[in-house]
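Engineer: Only the shape, not the letters, is given here:
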């Protein structure tokens, strides 16, 4: 059996800036994120069935497709449903083996943690392992990103979601002509600080954060001053956060995440829902300087709360009373 895992990410600062060529036009378009212990998981097992059997643990669903059905023509139909993404990768490699493929996302759907992209990367890595083929990381990202863009059919997509599953750690993605520079910022000190001062909360609501990228893209290149100014502020906070980490000023780093969250909400008010605002208001009665940032560039079902280490019990109490849930995570080491 082949088993492969890949981290979903928490975006810290600079989401939306990872859309090409906004990332090149806008100065200092840094994007910072981290690889979590919440992981997509793929299991591949050769079987006697003449084709492919998919099993999804998240939905308790099993689908089988015979070998003769696995062709490019059927990609343009509804035959494969939610498995179209994976069939495209199988066809990319011309996989001839009869396989049982078990999928587990590692995070709630619509959480804003880049789960579908992490799953795509993880599945691609599993196929590489199955076929005993090696491929460089940037090539993997380009191909999986292209396939997901076809399926989303919503214009340009961001690139940050694909990196944590391949690189691990805490990343700064720095755009450059011809590609993206990956700066690994991980340290044990940073890991411990993030785990102590950042709480990941799931509202229980599915929200697909990538779906507003097209509106941002159009607004930016239509020279919408509000969008350009807002993204410039986000870029400035992200660059300063990068500098804070590299100069070991972690208090400033956490304050900048708060500021980025506020700037993002101001630019995209719809990304914060009433239940999140209500929870934040309740926590502020006990913790005046609590900070919140919604996960996903355009708002997903998860958000992070920024607090001091000794304030976690207060945060936990309020989250539980709100009927939301805390997703426990640790920061993964670099791969």
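Structural biologist: In hand now; what should we look at? Given the structure is predicted, the values throughout are model-derived calculations rather than measurements. Residues are numbered from 1 along each chain as shown.

Engineer: For the rest of this, base every contact and every neighbour count on C-alpha atoms.
Structural biologist: Noted.

Engineer: would you list every one of the helices in the stretch 1-150 of the chain?
Structural biologist: With DSSP state H, counting those that start in this stretch as the criterion, the stretch 1-150 of the chain has helices at 22-25, 72-75, 84-92, 115-131, 137-152.

Engineer: counting residues per strand, which one in this structure is longest?
Structural biologist: Counting residues, the longest strand found in the chain (DSSP state E) is strand 31-46.

Engineer: Now do it against helix 115-131, angle only.
Structural biologist: Strand 31-46 runs at 50 degrees relative to helix 115-131, counting by axes from the mean of the first three to the mean of the last three CA atoms, to 10 degrees.

Engineer: dump the residue contacts of residue 31.
Structural biologist: 11-15, 17-18, 160, 172-174, 238 (CA atoms under 8 Å, 6 or more residues apart in numbering).

Engineer: Comparison target, given below:
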């Protein structure tokens, strides 16, 4: 029997960064994000010999060990190893992972992968985890096991799916699914354009710089974080009211705040793609995730999204088609002998 799982990546519309400590814990943060049908996958094949074989289909990297306990962190598939360790998995297995999103995309791919891996491994256990528990554990894998700086919105999005308003503080995250109309979903899918800049970035480096600026009470950084938290609340309201024309200026304001956090959030390539998009019908946009490259998302003038897409493609951007995912983490099984799926 094969156990498979998938978890979606996300686009953060407003408030990203405010889920990252120490700001989130000291002042409280808020984020609006939506998950898209670009997924991370895990395929788990139990083995009877006790041996462990891990493989990334994206990078064609392998890890093999006689038992789970022989695995060591060495920079290769460490997130998968951390999940095996924290879930105290015993017995042999082969685990294969892959992702639809490009590397360093700013779409929360590593967090979504952690959620997918935990989902598959947890299917082996008698005690099942809730979506919130999976998200919390996936966050701990990165922060506690691997020492990777970051917030909590990515794991929650991947586990829950849909469009969510998330609140953070010195308490467990609070998630509120936004019950938007089908028309709002359709309009978002039509008028949002997602573009990969072609520039991969290391979010941990940027996050550490912004954290340090906040701890030093740098006025521009502190003001930007507080404004982004308020922008998330405004985006939530405009989505619930179906007033999508208000989304463009909120995205513009959020991008201005992102750039105020630290100079490394943008660069010449990103600025060039913004200029191209805005000259061809984009009303507002922002960088996804930490910025510094990765993906950019734009809300376009009605019926001009094709102009924006073609102009960005001609300028070297990679357009990523998507629809909004509504399910979050999913697991299923495949019978290796008969091929039956359930």
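Structural biologist: On my side now, so go ahead. This structure is a prediction, so every number in the text was calculated from the model and none was measured.

Engineer: What does the superposition give as a TM-score?
Structural biologist: TM-score for the superposed chains, counting by TM-score structural alignment, normalised by the length of structure 1: 0.89, backed by 326 aligned residues with a CA RMSD of 2.1 Å.

Engineer: returning to that earlier point: tell me which of the helices of the stretch 1-150 of structure 1 lies nearest to residue 316 of structure 1.
Structural biologist: helix 115-131 (24.3 Å; CA to CA).

Engineer: In the longest strand of structure 1, which of the residues would be classed as buried?
Structural biologist: Within strand 31-46 of structure 1, the residues scored as buried using 16 or more other CA atoms under 10 Å are 31-44, 46.

Engineer: just stretch 217-224 of structure 1 next, same as before
Structural biologist: 217, 220.

Engineer: now do stretch 273-291 of structure 1
Structural biologist: Neighbour-count burial for stretch 273-291 of structure 1 [16+ other CA under 10 Å]: 276, 279-280, 283, 287, 290-291.

Engineer: Just list the residues touching residue 63 of structure 1, thanks.
Structural biologist: 53-55.

Engineer: go with 10 Å
Structural biologist: 52-56, 80-81, 83, 100-101 (CA atoms under 10 Å, 6 or more residues apart in numbering).

Engineer: before we move on, what about residue 38 of structure 2?
Structural biologist: Contacts of residue 38 of structure 2 by CA under 10 Å, 6+ apart are 6-10, 99-102, 107, 109, 320-325.

Engineer: Drop anything exposed from these.
Structural biologist: Here, 16+ other CA under 10 Å leaves 6-10, 99, 101-102, 107, 109, 324-325 buried among those.

Engineer: circling back to that earlier point, let's have the helices of the stretch 1-150 of structure 1 in JSON lines, adding distance to residue 310 of structure 1.
Structural biologist: Converted to JSON lines, the helices of the stretch 1-150 of structure 1 look like this (distance: least, CA to CA, whole Å):
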{"stretch": "helix 22-25", "distance to residue 310 of structure 1": "37"}
{"stretch": "helix 72-75", "distance to residue 310 of structure 1": "52"}
{"stretch": "helix 84-92", "distance to residue 310 of structure 1": "43"}
{"stretch": "helix 115-131", "distance to residue 310 of structure 1": "30"}
{"stretch": "helix 137-152", "distance to residue 310 of structure 1": "39"}
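
Engineer: most neighbours per residue, which of the ones you listed?
Structural biologist: Ranked by mean neighbour count, those are led by helix 115-131 with a mean of 23 (mean count of other CA atoms under 10 Å).

Engineer: State the span of structure 2 onto which it is aligned.
Structural biologist: Mapped onto structure 2 using TM-score structural alignment, helix 115-131 of structure 1 spans residues 109-125.

Engineer: How far off centre is that stretch?
Structural biologist: Stretch 109-125 of structure 2 sits 14 Å away from the centroid of its parent chain (CA atoms, centre = their mean, to the nearest Å).

Engineer: same check, this time on stretch 79-95 of structure 2
Structural biologist: Using CA atoms, centre = their mean, the offset of stretch 79-95 of structure 2 from its chain centre is 22 Å.

Engineer: Tell me the counterpart residues of that stretch in structure 1, please.
Structural biologist: Using TM-score structural alignment, stretch 79-95 of structure 2 pairs with 85-101 in structure 1.

Engineer: of the contacts of residue 63 of structure 1, closest to residue 295 of structure 1?
Structural biologist: For the contacts of residue 63 of structure 1, the nearest to residue 295 of structure 1 is residue 56 (24.2 Å; CA to CA).

Engineer: can you confirm residue 320 of structure 1 is in a helix?
Structural biologist: Yes. Residue 320 of structure 1 sits within a helix when classified using DSSP: H, G, I helix; E, B strand; the rest coil.

Engineer: Give the equivalent position in structure 2 for it.
Structural biologist: That one, residue 320 of structure 1, aligns with residue 313 by TM-score structural alignment.

Engineer: what about that match, distance to residue 194 of structure 2?
Structural biologist: 11 Å (CA to CA, to the nearest Å).

Engineer: anything in contact with each of the two?
Structural biologist: What both residue 313 of structure 2 and residue 194 touch, as defined by CA under 10 Å, 6+ apart, is the set residue 319.

Engineer: Pick the one among the buried residues of stretch 273-291 of structure 1 closest to residue 301 of structure 1.
Structural biologist: residue 276 (9.8 Å).

Engineer: So which elements touch the helix or strand encompassing the closest one?
Structural biologist: Secondary structure from DSSP states H and E places residue 276 of structure 1 in helix 274-284. Other helices and strands packing on helix 274-284 of structure 1, by 3 or more CA pairs under 10 Å, 6 or more residues apart in numbering; DSSP states H and E, are strand 291-294, strand 302-306, helix 312-321.
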